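# Give me the fold of what follows.
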Amino acid sequence: MSIFPAGIAEPAERIIASLTARGEMVATAESCTGGLIASALTDVAGSSAVVDRGFVTYTNEAKVQMLGVEEDTLAAFGAVSKETALQMAHGALYRSRATYAVAVTGIAGPSGGSPQKPVGLVHLAAKARNGTLLHREMRYGDIGRDGVRLATIETALEMLQEISQTA
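Here you go, the predicted model:
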């Protein structure tokens, strides 16, 4: 029995089973979800064979120190950007033993949005060791902080499934 809804628990179970069968690992780099993607994965029994580590990098300083996101990237594009998400995924992958990494950065709300970057905007990136790279810009809308975070977890798990099946 998972603490997560079926839309999250079931994909997490499939990812753990698939990666376990192939002897592959995953790492997460999370900002707006605060570790919930790693939590969804580690909620699955046997996940210790698959989940190498999770980085919760809520501040820009943490993104730079833990993941190697470039300060110039943050200055030019902001924390909530495609460029930052891609660097977060790269950093998580190469600072771990993982085969795949997924990264998320966004504005869960209820505050912090702007006309250019509204509440509900999330950038997600997934990267594989073979160089395969995915990015999605999601605009979930102002569906509440929990809603944005849960939707982000679902999208991140979809991207992990996709990259692990195509890489």
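# CA only for contacts and neighbour counts going forward, please
Will do.
# and the residue of the chain most remote from its centre, helix, strand or coil?
Within the chain, residue 115 marks the point farthest from the mean C-alpha position, 24.0 Å out by Cα atoms, centre = their mean. Following DSSP: H, G, I helix; E, B strand; the rest coil, residue 115 is assigned to coil.
# again, but for residue 104
Per three-state DSSP, the secondary structure class of residue 104 is strand.
# could you point out the longest helix in this structure?
helix 145-166 (DSSP state H).
# For that one, which outside residues touch it?
Contact with helix 145-166 is made by 7-8, 11-12, 15, 19, 32-33, 36-37, 100-104, 108-110, 120, 122, 124-128, 132-134, 140-142, as judged by Cα atoms under 8 Å, 6 or more residues apart in numbering.
# Mind checking which of those residues land in strands?
Among the contacts of helix 145-166, DSSP state E puts 100-104, 122, 124-128, 133-134 in strands.
# can you pull the contacts of the spatially most central residue of the chain?
With distances taken as Cα atoms, centre = their mean, the chain has residue 103 as the residue nearest its mean C-alpha position (3.1 Å). By Cα under 8 Å, 6+ apart, residue 103 lies in contact with 28-30, 85-86, 88-89, 92, 124-126, 156.
# now those residues in CSV, with neighbour count?
Putting those into CSV (neighbours: other Cα atoms under 10 Å) gives the following:
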residue, neighbour count
28, 30
29, 34
30, 27
85, 30
86, 23
88, 33
89, 30
92, 28
124, 29
125, 27
126, 32
156, 24
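# Here is a second sequence; please produce its structure as well for comparison:
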Amino acid sequence: MSQAADILHLCTSKGLRLTAAESCTGGMVAAALTDLPGSSASFERGFVTYTNTAKTEMLGVSPATLAAHGAVSEQVAREMALGALTNSDTHIAVSITGIAGPGGSEFKPEGRVCFGLAVRTPSAIEECSTETIEFGALGRDQVRLAARNHALSLLSRAASAF
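From the prediction side, this is the model:
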């Protein structure tokens, strides 16, 4: 069974619903989950917010946060995950924002990806954690694939902890 199938099976058995807010992966997490039959039992929706405008309009990411930290930051990943949770009927939201390449800068190199994981607990309290992974200059396709796989791992761990 694939990682996505395992996640869906676990979420279905626990009555959990998922969402993903994606930037550099462009919907790859949503695609991995919805490629499987029966995914609608657990995957509620996905947000592809490739631009800052989309992040603001669809997820409520603050323009001030974007201006202060840039789109590729844990602060934006946090607001994306919380925005996805707020704008869906789900228990777990993952967010991804990064620089798949080519390119990058001295301060934000190619392969840097920030993740957010927001969880709505049974008491309706929202918890959110963030992290940054430096995948390195693996090339656009490989960075995106690595980011997708890491996001799926985050979803799996969160669902297991419920």
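# what's the TM between chain one and chain two?
In this superposition the chains share a TM-score of 0.94, using TM-score structural alignment, normalised by the length of structure 2; 158 aligned residues with a Cα RMSD of 1.0 Å.
# ok so, going back, so the longest helix of structure 1 matches what in structure 2?
Aligning helix 145-166 of structure 1 against structure 2 (TM-score structural alignment) gives residues 140-161.
# do the same with stretch 27-36 of structure 1
Counting by TM-score structural alignment, stretch 27-36 of structure 1 corresponds to residues 19-28.
# ok so, going back, so which of the ones in strands among the contacts of helix 145-166 of structure 1 comes closest to residue 60 of structure 1?
For these, the residue nearest residue 60 of structure 1 by Cα to Cα is residue 104; the value is 13.2 Å.
# To which residue of structure 2 is that closest one aligned?
Match for residue 104 of structure 1 (TM-score structural alignment): residue 96.
# Next: residue 72 of structure 1.
Under the alignment (TM-score structural alignment), residue 72 of structure 1 maps onto residue 64 of structure 2.
# roughly how far out does the helix or strand hosting its match sit from the chain middle?
For residue 64 of structure 2, the host element (DSSP states H and E) is helix 63-69. Chain-centre distance of helix 63-69 of structure 2: 19 Å, with Cα atoms, centre = their mean, to the nearest Å.
# Residues in contact with that helix: which ones?
The contact list for helix 63-69 of structure 2 (Cα under 8 Å, 6+ apart) reads 52, 56, 75-76.
# Among those residues, which are located in helices?
Using DSSP H, the subset of the contacts of helix 63-69 of structure 2 located in helices is 52, 56, 75-76.
# Pipe those into JSON lines and attach distance to residue 42 of structure 2 and neighbour count per row.
Formatted as JSON lines, these follow (distance: Cα to Cα, whole Å; neighbours: other Cα atoms under 10 Å):
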{"residue": "52", "distance to residue 42 of structure 2": "28", "neighbour count": "18"}
{"residue": "56", "distance to residue 42 of structure 2": "26", "neighbour count": "17"}
{"residue": "75", "distance to residue 42 of structure 2": "27", "neighbour count": "21"}
{"residue": "76", "distance to residue 42 of structure 2": "25", "neighbour count": "28"}
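# where's the match of residue 104 of structure 1 relative to residue 72 of structure 2, distance?
9 Å (Cα to Cα, to the nearest Å).
# Contact partners for whatever residue of structure 1 lines up with residue 6 of structure 2?
In structure 1, the residue matched to residue 6 of structure 2 (TM-score structural alignment) is residue 14. With contact set as Cα under 8 Å, 6+ apart, residue 14 of structure 1 has no partners.
# What residues of the longest helix of structure 1 count as buried?
Buried residues in helix 145-166 of structure 1, counted by 16 or more other Cα atoms under 10 Å: 145, 147-161, 163-164.
# In TSV: the ones in helices among the contacts of helix 63-69 of structure 2, plus distance to residue 46 of structure 2.
Output for these, formatted as TSV (distance: Cα to Cα, whole Å):
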residue	distance to residue 46 of structure 2
52	17
56	15
75	20
76	17
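# what's the helix or strand containing residue 131 of structure 2 in contact with?
Using DSSP H and E, residue 131 of structure 2 falls within strand 126-134. Strand 126-134 of structure 2 has contacts (Cα under 8 Å, 6+ apart) with 73-74, 77-78, 81-82, 111-121.
# Just want the angle from it to strand 112-120.
Going by axes from the mean of the first three to the mean of the last three Cα atoms, to 10 degrees, strand 126-134 of structure 2 is angled at 160 degrees with respect to strand 112-120.
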